[in-house]
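Chemist: next one to model:
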Amino acid sequence: MILKPGIKQAIYTFGVQMNMFSLGTASAYAGTLGPALSEPGSGFHIDLKMVSLIASMPGWSGFLPIILLGPLMHFAGRKTANICLSVPIFCGWILTYFAAEYNSISMLLAGRFLHGLPMGAAYFISVCIAEFSDPKNRNNLLGFKPITAVLGVALMHTMAYYLHWKHMALVGAIPPALGFLITLFWPETPEWLVSRARYEEAETVFYSLRGYSKEGEHELMQMIECEKDRRKFLSDNQRRFAFWKTFKSPILWRPIAILFFALLVPVMGGRHYLVSYSVHLGAQLSGDKTKGYFYTVLSNGIAIPGAVLNLYLLKRFSRRGVLLGTGFVGSVMLAVACAMLYIRTIYPSEALSYSILGVFAVYYFLANCGFYPVSYILMGEIFPLEYRALGSLIDGLLSALGMALVSAFLPWLEIAMGTYGVLLIFGCIMLISLIYLYYHLPETKNRSLHDVGDYFRGKSPKIRRVGEFAFNADENRSILEVDK
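Modeler: Okay, here's the model as predicted:
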């Protein structure tokens, strides 16, 4: 049976979507694991320092795939890289299960270390999805990426009510196993084949994935011609070290800066710490320590429809509009919540506690339908082909460092400054990042990856009109301009 191009794109990208699902399960697992291990009779004796280490371990291990996947995806290909990613993630969940069986904190930390691999692979996942999909389907396939993460979070939080944490680990092993099996049937992506000068194979895979169209033919020819031109200016000896010589190019550092600030927005906006410390933060925000788990599950009920709504927003509005519009509104809501939390320390009130929860519920919905997913969608679209592996490596290191530091020091910051103080600082950093993006982020919607790369090469405008679509930050327009 011959599958339609759109179905092929969906099936192939499902192989990496499963690793994104694992990112959600790993993030949420810390929120239920810490309280479970602290209970009497758990077999483990841990303090605040160990809770912090368990929660932040995936952030630190995220450095490993960031360092290895860049060169691996560049030299060995996307298929080999995803296989090398899925197998250790699966092993991490199995180790966690046996840690419970033998009450071994060492095995538990080793398992948590391997849980963090998809966190360092978020760039790689975005690149694979973008390269397997055409510009029209890319919007939905990349938009589905955060939904899989949210579903992973919801699954873990829901299972915490019914399953022991060791049995949750067995369920967590299923997604990477599925991802591994699907990847075995992958072809290599056309972009990688072009970068290795395997043009005939690239053409075969390209039309197999996309079907034939004049726009697709033009995109493929541009991609091949650009690679041929690049090779003309490189001798055989220079080409061997070209991966490292790109380090000095401004064409590399401009998208790195943009993507760094784009990822600071969700990191400072709570994408990870609101999940990892969900039970504790739920109790802090509500003022009722007995309801931490309830508010955690409630947050999942908010996040899932928000992530689904994001698919509609991305289809209706520009990437810039959704990111900047929801981001600026979200930063204002964080400031309001901080003020309310501070007032509650002076004038305790049950009504005020419910108001704070209401503000955060709206904020969390806004974040999941706006700046959370869009920031991660940009991972697969920003870098030009020749800088994609090295750029993903550098930006991944910076992002993982930020996430690990936030997860590790959040308990101590909260003790020193209070929840309102921590959220105020994070909100200010988020606002500064959004201002930078307003002036520097190009629009990527409905543009081929080659065309986006040409913007950084100085050959394409920041905003390119496609049909009736347009969004230009330099013009006096609404931040949420609609495709009319």
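Chemist: switch to C-alpha atoms for all contacts and neighbour counts from now on
Modeler: Fine.
Chemist: check contacts around residue 451.
Modeler: The contact partners of residue 451, by CA atoms under 8 Å, 6 or more residues apart in numbering, come to residue 460.
Chemist: and the helix or strand hosting it, how far from the chain's centre?
Modeler: Residue 451 is part of helix 449-456 when elements are defined by DSSP states H and E. In terms of CA atoms, centre = their mean, to the nearest Å, the centre of helix 449-456 is found 21 Å from the chain centre.
Chemist: could you also give me the structure for this second sequence? I'd like to compare it with the first:
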Amino acid sequence: MLVNFISSIVKVQSDIMEQIGASCISLNNIRNDEENETKTEKLIASSKSLSSHEENISLKGLFPQIIASLIAAAFHIGNGMAMSYSSVVISQLEKPDSDIKPTTGEKALIASILILVAPLASVFCGVIMDKIGRINTIKTAMVPAVVGWCLTALAKNTTVLITGRALVGIASAFGTSPAIVYIAEISNPKMRMSFLQLCPTYVALGMIFIYLGGWFMHWRLLAWVSNVFAILPCLAVFFIPESPMWLIMKGRVKEAKNSLNWLHKYQPPIPGKDETFADIQFKLLKKEQEENSEKSKNKGTVMDIAKEFLKPTGYKPLIILLPLFFCQHFSGVYITMFYSITFIEEAGTNVSGYFASIMIGVIRLVMASCNIFVLKYMNRRTTIMWSCLGMAVCMFTSGLFTLWIKEGQTTAKWVPVAALLLYVVFSVVGLMFLPFMVIPELFPQEIRGTGYTIGYSLSTAFMFASLESYYFLNETLGGATNLQWFFAIVCLAGLVYTYMFLPETKGKKLIDITTNFQKGWLYIGKSHKEDNVNNNV
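Modeler: Prediction:
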């Protein structure tokens, strides 16, 4: 029973992550099927009538997809609010007149509980979204979200407060994961990355709302107001159609056709074709579903997957990713998000922690919107290394001025905040997101979904550990200055480690990536002639 349960969970989450990985990360999947050229030729032939038409699609033709993506991703606003709310509530609970007096451990758990419940919630979310659909799963997120925010607002002790935060964390998984899959399934291939960029943009917007609200509101009132951003997105999805891919998978052919007609209703006729764009798309999706069903029958067992992880192409990516995850989370990227107000106030600056947090949110919003161009034109390794270097310089500068401020050697109390804002710019460009993106790029096709699941879970564990250890690190290292220098050292370690071990994946064929793991551990010292080629994705 236990083995079957674990097997089903791995299968479901692997399938979901394969969809997300294949849709969100540009890997040139046609290149990856070099070992099966016949299937590649079939895929090209079946989509030929659509490819040139999709490349020249107009804004009017994309309008339904834009609306659907804007609505489906809207729950990410609540996700951003949930993540940044810990900063506000902890800051206000630390005040002398607070009616709840949490311990240091309880404050850490208030911040980190969202990360603790996320992996398990995502697994069950995957089961549900495959059963009832992407849109219906988003609708269900409203229940734990509203209950969680209400418990938070009414909490008389830390136990109830933490329980409310946990429910909001579960809701975040149920409201965001289906949205990512939905957008990946309905969007034009040329615009997919742009539409998916709505998700981090909405998260940054939610953070701004919370920091701005926390500046003027009590944390209980802010929790009540947050219900609005849990209810409205779930109501809005009633006005968009279900994913046609999921409908076809469930055999609901008529609804799938209606969904495609809605999503492509402004598409002009294809020259020389009697069928509409939606009709041809329907045939291709149906054929793809039949092929996927056949592939799923031939999928390896849990033991077959385990054997793949015993090969260098299976275990080396996981081992190489572990130190990168450590550097990602112990560089302070998420600590400065979940504890931003407390962190800024301890830096000794005269700038309001709430105002500085709002500015951090604005920068995240702008950078999340612009990040698509970085992902398109820059290599993964280069971006991460520059990100680490910039973060290290900024955090060292912030720590140095924090020391000088406390010693009375300077009156430039605005410098730590300015350095932190620039630190956020460098983090969003590279170290904050790219380690998540390279996970599926490093694994062979046979275990990509499972590899992503395991890698993402390990990264989440490091995130939880970093958030839990904030107060311990601050006390052990002797205060804000040394803590910031610790973050700077970790950033530099991430730079060196990335240079030495992390393979370049952008624009690379699967065979090139897997061959690298068969050669050895170090990435430097090998011939990588294509690394500096500007490959447009």
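Chemist: counterpart of residue 207 of the second structure over in the first structure?
Modeler: Aligned against the first structure by TM-score structural alignment, residue 207 of the second structure finds its counterpart in residue 153.
Chemist: any idea how far its match is from residue 71 of the first structure?
Modeler: For residue 153 of the first structure, the distance to residue 71 of the first structure equals 30 Å [CA to CA, to the nearest Å].
Chemist: buried ones in stretch 307-320 of the first structure?
Modeler: 307-311, 313-320 (16 or more other CA atoms under 10 Å).
Chemist: dump those to JSON lines, plus secondary structure and distance to residue 335 of the first structure.
Modeler: Shown next, in JSON lines, are those (DSSP: H, G, I helix; E, B strand; the rest coil; distance: CA to CA, whole Å):
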{"residue": "307", "secondary structure": "helix", "distance to residue 335 of the first structure": "23"}
{"residue": "308", "secondary structure": "helix", "distance to residue 335 of the first structure": "26"}
{"residue": "309", "secondary structure": "helix", "distance to residue 335 of the first structure": "25"}
{"residue": "310", "secondary structure": "helix", "distance to residue 335 of the first structure": "24"}
{"residue": "311", "secondary structure": "helix", "distance to residue 335 of the first structure": "27"}
{"residue": "313", "secondary structure": "helix", "distance to residue 335 of the first structure": "25"}
{"residue": "314", "secondary structure": "helix", "distance to residue 335 of the first structure": "26"}
{"residue": "315", "secondary structure": "helix", "distance to residue 335 of the first structure": "30"}
{"residue": "316", "secondary structure": "helix", "distance to residue 335 of the first structure": "29"}
{"residue": "317", "secondary structure": "strand", "distance to residue 335 of the first structure": "26"}
{"residue": "318", "secondary structure": "coil", "distance to residue 335 of the first structure": "26"}
{"residue": "319", "secondary structure": "helix", "distance to residue 335 of the first structure": "24"}
{"residue": "320", "secondary structure": "helix", "distance to residue 335 of the first structure": "22"}
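Chemist: looking at those, which one is closest to residue 148 of the first structure?
Modeler: residue 307 (9.2 Å; CA to CA).
Chemist: what about residue 450 of the second structure, neighbour count?
Modeler: Counted by other CA atoms under 10 Å, the residues lying close to residue 450 of the second structure total 25.
Chemist: quick one: name whatever helix or strand follows the helix or strand hosting it.
Modeler: Assessed by DSSP H and E, residue 450 of the second structure sits inside helix 448-468. Next in sequence after helix 448-468 of the second structure, counting helices and strands by DSSP H and E, comes helix 470-477.
Chemist: give me the contact list for that next one.
Modeler: Contacts for helix 470-477 of the second structure (CA under 8 Å, 6+ apart): 104, 108, 335, 480, 482-483.
Chemist: next: stretch 59-69 of the second structure.
Modeler: Against stretch 59-69 of the second structure from outside (CA under 8 Å, 6+ apart): 183, 186-188, 195-196, 198, 240-241, 262-268.
Chemist: which parts of it are buried?
Modeler: In stretch 59-69 of the second structure, counting by 16+ other CA under 10 Å, buried: 61-66, 68-69.
Chemist: before I go, just wanted to say thanks for your time.
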